[in-house]
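Undergrad: give the three-dimensional model of this entry:
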Amino acid sequence: MSRSPDTEHCVSVHLTDCGHETASVVFEVLREAYPQGCDAGPVPARGTAEAEHHVVWSSTVDTATPRTDRAGAPAALVEDVRAEIHGAAHPVRQVRDALAAAFATEDHGTVPGEHEVEVRLRLTATHRPVG
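TA: The predicted structure is shown next:
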């Protein structure tokens, strides 16, 4: 049974300052962590194809059924990306931990709300392209 994006287990993830390829890498990590509860791929929430780095890439993650047998090397990014994670505190923490296990992260603050929390992260490229 599919869950509504409004359940307490659902978290919104928004990525900025990156292209489609980088957003795809980040969302693939989340699909691996939550295979039954993640959108199919990065969806541009705002912006245009001509200005790809000004797009907000958006996905919803349902954390109700995490994969417990995850193992593997951290994912490689070719560029840094800003991530904002919105939702209830525990599911947001789960998604933050999944991203921190896969990428080098910098904490850029938490904004508490009455029923939700927002966590801001910077996922950093561990191997910068030569050029």
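Undergrad: going forward, measure contacts and count neighbours with C-alpha atoms only.
TA: Fine.
Undergrad: burial count for residue 61?
TA: Look at residue 61: counted by other C-alpha atoms under 10 Å, it has 26 neighbours.
Undergrad: hang on, it packs against residue 11?
TA: Yes: the criterion here is C-alpha atoms under 8 Å, and residue 61 meets it with residue 11 at 5.2 Å.
Undergrad: this one as well, want them side by side:
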Amino acid sequence: MASDQGTGTANRRTGEHPAECDVTVQLSDCGRDDAVAVFGALDRVFAGCEDVAPHSAAGREPTVWMATFDSSAHSGEADPAPRLSKEVEALLTGDHQAVEKVEKALGRLFELRSAQHVPGEHETESRLLLASR
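TA: Purely as a prediction, here's the structure:
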């Protein structure tokens, strides 16, 4: 998939943590407001974003927004659940348990309209379709 990538990285390396706790979240088919809503909600659940707002170069909207979250830095719940303007495709990649934690958090925040899982030996991939509740 050829795309521009948003640089809204959601990493805060305030301390050392195992790499298997990191989950990369890629959002596609959405604009900046929906990306901010999803990443902001995940940031409130998992803490660790210095700069959750996605950025784009020269005013162009990227076709994929990407951020990485530390699934071990659980800080609470994002209430209320954010509204999305339309369905958003999310691709989660990382360690099996880490991806499961992030997917469960997204399931509490949004309606999951579909979910596909592609297991690997050391990582898993989860494709979700998110919608407002």
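Undergrad: TM-score of the superposed pair?
TA: Superposed pair, TM-score by TM-score structural alignment, normalised by the length of structure 1: 0.79. Supporting alignment: 120 aligned residues with a C-alpha RMSD of 2.4 Å.
Undergrad: all helices of structure 2, in order?
TA: For structure 2, the helices defined by DSSP state H cover 32-46, 96-109.
Undergrad: what about the shortest one, how far off from structure 1?
TA: Going back to what we said before, that points to helix 96-109 of structure 2. Once the two models are superposed, helix 96-109 of structure 2 sits on average 0.6 Å from its counterpart in structure 1 (mean C-alpha distance after the TM-score superposition for structure 1).
Undergrad: distance between that helix and the chain's centre?
TA: Relative to the chain's own centre, helix 96-109 of structure 2 is displaced by 10 Å; criterion: C-alpha atoms, centre = their mean, to the nearest Å.
Undergrad: what does the first one give?
TA: The chain centroid and the centroid of helix 32-46 of structure 2 are separated by 7 Å under C-alpha atoms, centre = their mean.
Undergrad: equivalent range in structure 1 for that helix?
TA: Mapping helix 32-46 of structure 2 onto structure 1 (TM-score structural alignment) gives residues 20-34.
Undergrad: counting neighbours, what do you get for the equivalent of residue 93 of structure 1 over in structure 2?
TA: Under the alignment (TM-score structural alignment), residue 93 of structure 1 pairs with residue 100 in structure 2. As a burial measure, residue 100 of structure 2 scores 19 neighbours (other C-alpha under 10 Å).
Undergrad: who touches residue 22 of structure 1 in this structure?
TA: 77, 78, 79, 81 (C-alpha atoms under 8 Å, 6 or more residues apart in numbering).
Undergrad: what's the answer for residue 114 of structure 1, then?
TA: Residue 114 of structure 1 touches nothing, counting by C-alpha under 8 Å, 6+ apart.
Undergrad: residue 84 of structure 1 maps to what in structure 2?
TA: Using TM-score structural alignment, the partner of residue 84 of structure 1 in structure 2 is residue 91.
Undergrad: do I have it right that its match meets residue 130?
TA: No: Residue 91 of structure 2 is not in contact with residue 130 according to C-alpha under 8 Å; the separation is 10.5 Å.
Undergrad: export the helices of structure 2 to a markdown table and tack on distance to residue 53 of structure 2?
TA: Compiled in a markdown table, the helices of structure 2 are given as follows (distance: least, C-alpha to C-alpha, whole Å):
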| stretch | distance to residue 53 of structure 2 |
| --- | --- |
| helix 32-46 | 6 |
| helix 96-109 | 18 |
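Undergrad: point out the most buried one among these.
TA: Ranked by mean neighbour count under mean count of other C-alpha atoms under 10 Å, these are led by helix 32-46, which reaches a mean of 22.
Undergrad: with structure 1 superposed, average distance for that one?
TA: Looks like 0.4 Å for helix 32-46 of structure 2 (mean C-alpha distance after the TM-score superposition for structure 1).
Undergrad: what angle sits between that helix and helix 96-109?
TA: Here helix 32-46 of structure 2 points in a direction 120 degrees away from that of helix 96-109 (axes from the mean of the first three to the mean of the last three C-alpha atoms, to 10 degrees).
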